[in-house]
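Asker: For reference, the sequence and a predicted model appear below.
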Amino acid sequence: MSDTKKPKKPSRQQVYTLLVQIGRKKGDGLPDKATGAALMCFASGVDEAEAVRETVAILKQADTAPLDVTGYGTLAEREEDGQEIDDEERALMQQALDDNAVIVAQVTPFYDKL
């Protein structure tokens, strides 16, 4: 038996920017009069489908009700589209990659107009 370790393969994980719309659910933490919210998330995955699945699973565990997910691609794809990405956003994306995690970067509650 050999004690030599195989070299670690480079990670195929990438970070995807996702916009998740959530509805109301008891214990979701949204403001009382909110009808739902939009969550800007950074999620790691080997592809966008995996990032979406992981994000939805985590949000369900957090007692939210995901309704719809829109993918905006990887950092490189967003830059190719001409989007400006600030340092704070880049740091959150790197954290999602480093931790193999889903980071909720922004929450925007929705309210019905009266």
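Answerer: Received the coordinates, thanks. Numbering: from 1, shown residues only.

Asker: contacts, neighbours, all on C-alpha from now
Answerer: Fine.

Asker: What are the buried residues along stretch 74-86?
Answerer: Under the neighbour-count criterion of 16 or more other Cα atoms under 10 Å, stretch 74-86 has 74, 75 buried.

Asker: Likewise for stretch 18-31?
Answerer: 18, 19, 20, 21, 22, 23, 24, 28, 30.

Asker: got the contact list for that stretch?
Answerer: Residues outside stretch 18-31 that contact it (Cα atoms under 8 Å, 6 or more residues apart in numbering): 34-43, 52, 62-73, 109.

Asker: another one to put next to it:
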Amino acid sequence: MTTEAKPRRPQQVHTLLVEVGRKPGDGLPKNATGAALLCYASGVEEAEAVRETVAILQQADLSVLEVTGQGTREEREAGGEKIDPEELELMERALAENSVVVAVITPFFD
């Protein structure tokens, strides 16, 4: 009995918007109530990219509250979005390193 290997699905970069709350040692500004993080994460599917992103952020002592997928590069461009060269560079880095890149951290204040 011969079993053929399933073709591997390629890694894609997913754009994720992550909302975090406060936690001791999180590194956010003193008066911040939380933050939004724009991340680029590689994964075969969005669920994998989300799991990896949450795991890495939790290791960094961040309290993840919510993750919203913004789509892959292809999905975003198909929706008419123009992606600037700096963002493309970060996406390529996430793909090449099979990693999560936190591109922007925006703290929330009351």
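Answerer: Good, I have the coordinates. As the structure is a prediction and not an experimental result, all values here were calculated from the model.

Asker: Just the closest of the buried residues of stretch 18-31 of the first structure to residue 95 of the first structure, please.
Answerer: Relative to residue 95 of the first structure, the closest of those is residue 18; by Cα to Cα it sits at 15.3 Å.

Asker: Remind me which helix or strand that closest one belongs to.
Answerer: According to DSSP states H and E, residue 18 of the first structure maps onto strand 14-23.

Asker: Just tell me the aligned range of that strand in the second structure.
Answerer: Per the alignment by TM-score structural alignment, strand 14-23 of the first structure matches residues 12-21 in the second structure.

Asker: Skip the chain neighbours and tell me the closest residue to the counterpart of residue 72 of the second structure in the first structure.
Answerer: In the first structure, the residue paired with residue 72 of the second structure according to TM-score structural alignment is residue 74. Among residues not flanking residue 74 of the first structure along the chain, residue 16 sits closest, at 4.6 Å (Cα to Cα, 6 or more residues apart in numbering).

Asker: in the first structure, which spans are helices?
Answerer: Along the first structure, counting by DSSP state H, helices occupy 48-61, 75-80, 87-99.

Asker: Burial-wise, tell me which of those comes out on top.
Answerer: Comparing these by mean neighbour count (mean count of other Cα atoms under 10 Å), helix 48-61 comes out on top with a mean of 18.

Asker: Any of the contacts of stretch 18-31 of the first structure buried? List them.
Answerer: By neighbour count, with 16+ other Cα under 10 Å, the contacts of stretch 18-31 of the first structure hold 36-43, 52, 64-66, 69, 73, 109 as buried.

Asker: Nearest to residue 80 of the first structure among these?
Answerer: Comparing these against residue 80 of the first structure with Cα to Cα places residue 73 closest, at 10.3 Å.
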